[in-house]
Structure formats: C-alpha cells, structure tokens
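Asker: All I have is the shape, not the residue letters:
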C-alpha cells in the first residue's frame, strides 16, 4: 500500500513538473529545463516508462540527457540564464532596502551565474 502511494506521489510530481516544463518552453521567464529534470527524476521512481519517454522526446530529451550524462548546459540556455540573473540583480538593487540582504542576494546570483557559465556544453551542440 505505502509503495503504491509513494509511486503515485512520484508520478503526480512527474506530470506536474513535466507540465510546468512544457509551459516554460512557451512562457517567457518561466524556466523549463529545471522542471523537466525534476520530472525525469520523479518519473524514474514512479514510472520508468514515462522517464524514458521524456528522455526520448525530440524537443526536451536532448537537454535532459546532456545534463544527466555530463552536467552539460547548451550555450543558448547559459546566455538566457545569465541575462535573467542580470535582470534579477538590477531589480534587487532597486527594490531590496536591507543592504546586507541586497549584498547577499547579489553575491549569490553572481555565484550562480558563474557556476552556470562554467558548466560544459553538450558535445553535439551546434551553438
């Protein structure tokens, strides 16, 4: 019984994450890759067939597989992430009033941008 409930929980999380990932492919500012990675992780525990389908998907699969195999991020995704992090930093600079919080958030976002930029790119990427 508990295994069935756990499996169902993973499956629900996988479908919700997949739905958000698909939506993120069309809605500006909504990320898709992170939701797809959560979807594959949850589907691997709730429905391995669904996880295999996501990995084989022509639009979403290559990014997920590149991350799983080598922690690779496509160049266009890196660029978009850095732009969005930069916009977030500018917004923080004008909206957060506590200087220590502002500094902490800006340093954290810069560190995240550096980490993203230093990830390898997929071997088959033409970017």
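Answerer: Good, I have the coordinates. These numbers were taken from a predicted model, which means no experiment stands behind them.

Asker: only C-alpha atoms for contact and neighbour calcs from this point on.
Answerer: Will do.

Asker: Which element, helix or strand, includes residue 4?
Answerer: According to DSSP states H and E, residue 4 maps onto helix 2-24.

Asker: Skip ahead from that helix and say which helix or strand is next.
Answerer: Moving toward the C-terminus from helix 2-24, the next helix or strand (DSSP H and E) is helix 33-46.

Asker: who touches that following helix?
Answerer: With contact meaning Cα atoms under 8 Å, 6 or more residues apart in numbering, helix 33-46 is reached by 6-11, 13-18, 20-21, 49-51, 54-55, 60, 63-64.

Asker: And it, what's buried?
Answerer: 33, 35-46 (16 or more other Cα atoms under 10 Å).

Asker: this is the other structure I want to compare:
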C-alpha cells in the first residue's frame, strides 16, 4: 500500500507543479494532497515538501490551522475571476457559464471564509 500512496503523492506533486504554469490547474490542492499521501508513505518526501520554501508554509498553515493566507486567498480569487472572464470572452454557452460561475462562487466563498492563519495579524 505504501507504493500506492507514494505514486499518488508523486502524481499530485506533478499536477501541482504543472499548475504553476497552467492558470486553470490549481497548485495548492494538489500540494496538500501530495503532503497527505507522503505523510502515509514517505517521511523523507513529506519532510522535503513541508520544508520547501514555496509550498511548505502554505501546507503547514493548512495542516496546523486549517488556514489560508490573505495573499493566497487574493491569488486564488483573482485566478477564479480570470478563468470566468476568459470563459466569457470565449463566448461559452450560458449553461456552462452559469455552472462555472456557481462552482467558482461556492469555492470562492469557501476560500474567503477560511481563517487567515497565525501570521496574518502580525
């Protein structure tokens, strides 16, 4: 079972890394999934990911406080707005736009209502 978790972690890590360049592919959820999979399978990979200078703080904030930093919230909501704007510019069918707007609205509200984390007040 260990190899299944490692494989899932590596896949999530690859998708999260691709999300850095692809605006519609979310990086953070994949990195959180990778951290969870590595926690079950590889302490070395888990420690590496938690210590990563870019991804580590976000993963630790979520793990320890179930928090999303204000900067990450702004970036996520900006990306969601841009994705919907692109869909509008492409002239997608109104049913697709309505579904996309609904999903993005729900997810955006959920993201916005998460705690900011311990360093937000500092």
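Answerer: That came in fine, so what should we check first? Just so we're clear, the structure is a prediction, and the values are computed from it rather than from any experiment.

Asker: how about stretch 10-27 of structure 2: buried residues?
Answerer: By 16+ other Cα under 10 Å, the buried positions in stretch 10-27 of structure 2 come out as 10-13, 15-17, 19, 25-27.

Asker: list the contacts for residue 86 of structure 2?
Answerer: So residue 86 of structure 2 contacts nothing (Cα under 8 Å, 6+ apart).

Asker: separation between residue 51 of structure 1 and residue 76 of structure 1?
Answerer: Look at residue 51 of structure 1 and residue 76 of structure 1: by Cα to Cα, to the nearest Å, they are 24 Å apart.

Asker: whoops, I mixed them up, residue 24 of structure 1
Answerer: Going from residue 24 of structure 1 to residue 76 of structure 1 by Cα to Cα gives 15 Å.

Asker: residue nearest the centroid of structure 1?
Answerer: residue 34 (1.7 Å; Cα atoms, centre = their mean).

Asker: Tell me the counterpart of that one in structure 2.
Answerer: Residue 34 of structure 1 maps onto residue 29 in structure 2, with residues paired by TM-score structural alignment.

Asker: and if you look at residue 15 of structure 1?
Answerer: In structure 2, residue 15 of structure 1 lands on residue 10 (TM-score structural alignment).

Asker: Then residue 75 of structure 1?
Answerer: Per TM-score structural alignment, residue 75 of structure 1 is aligned with residue 70.

Asker: Skipping adjacent residues, who's closest to that match in space?
Answerer: residue 116 (5.9 Å; Cα to Cα, 6 or more residues apart in numbering).

Asker: what about the one you found, neighbour count?
Answerer: Residues near residue 116 of structure 2, counting by other Cα atoms under 10 Å, number 21.

Asker: and what of residue 105 of structure 1?
Answerer: Neighbours of residue 105 of structure 1 (other Cα under 10 Å): 17.

Asker: which stretch of helix or strand covers it?
Answerer: Short version: residue 105 of structure 1 belongs to helix 99-117, going by DSSP H and E.

Asker: What are the buried residues along that helix?
Answerer: 102, 105-106, 109-110, 113, 116-117.

Asker: Among these, which one lies nearest to residue 2 of structure 1?
Answerer: Of all these, residue 2 of structure 1 sits closest to residue 116, with 38.2 Å by Cα to Cα.

Asker: Residue 76 of structure 1 versus that closest one, what's the distance?
Answerer: Taking Cα to Cα, one finds residue 116 of structure 1 at 12 Å from residue 76 of structure 1.

Asker: any common contacting residues for the two?
Answerer: Common contacts of residue 116 of structure 1 and residue 76, defined by Cα under 8 Å, 6+ apart, are absent altogether.

Asker: What is the neighbour count of the aligned partner of residue 57 of structure 1 in structure 2?
Answerer: Under the alignment (TM-score structural alignment), residue 57 of structure 1 pairs with residue 52 of structure 2. For residue 52 of structure 2, the count of nearby residues is 13 (other Cα under 10 Å).
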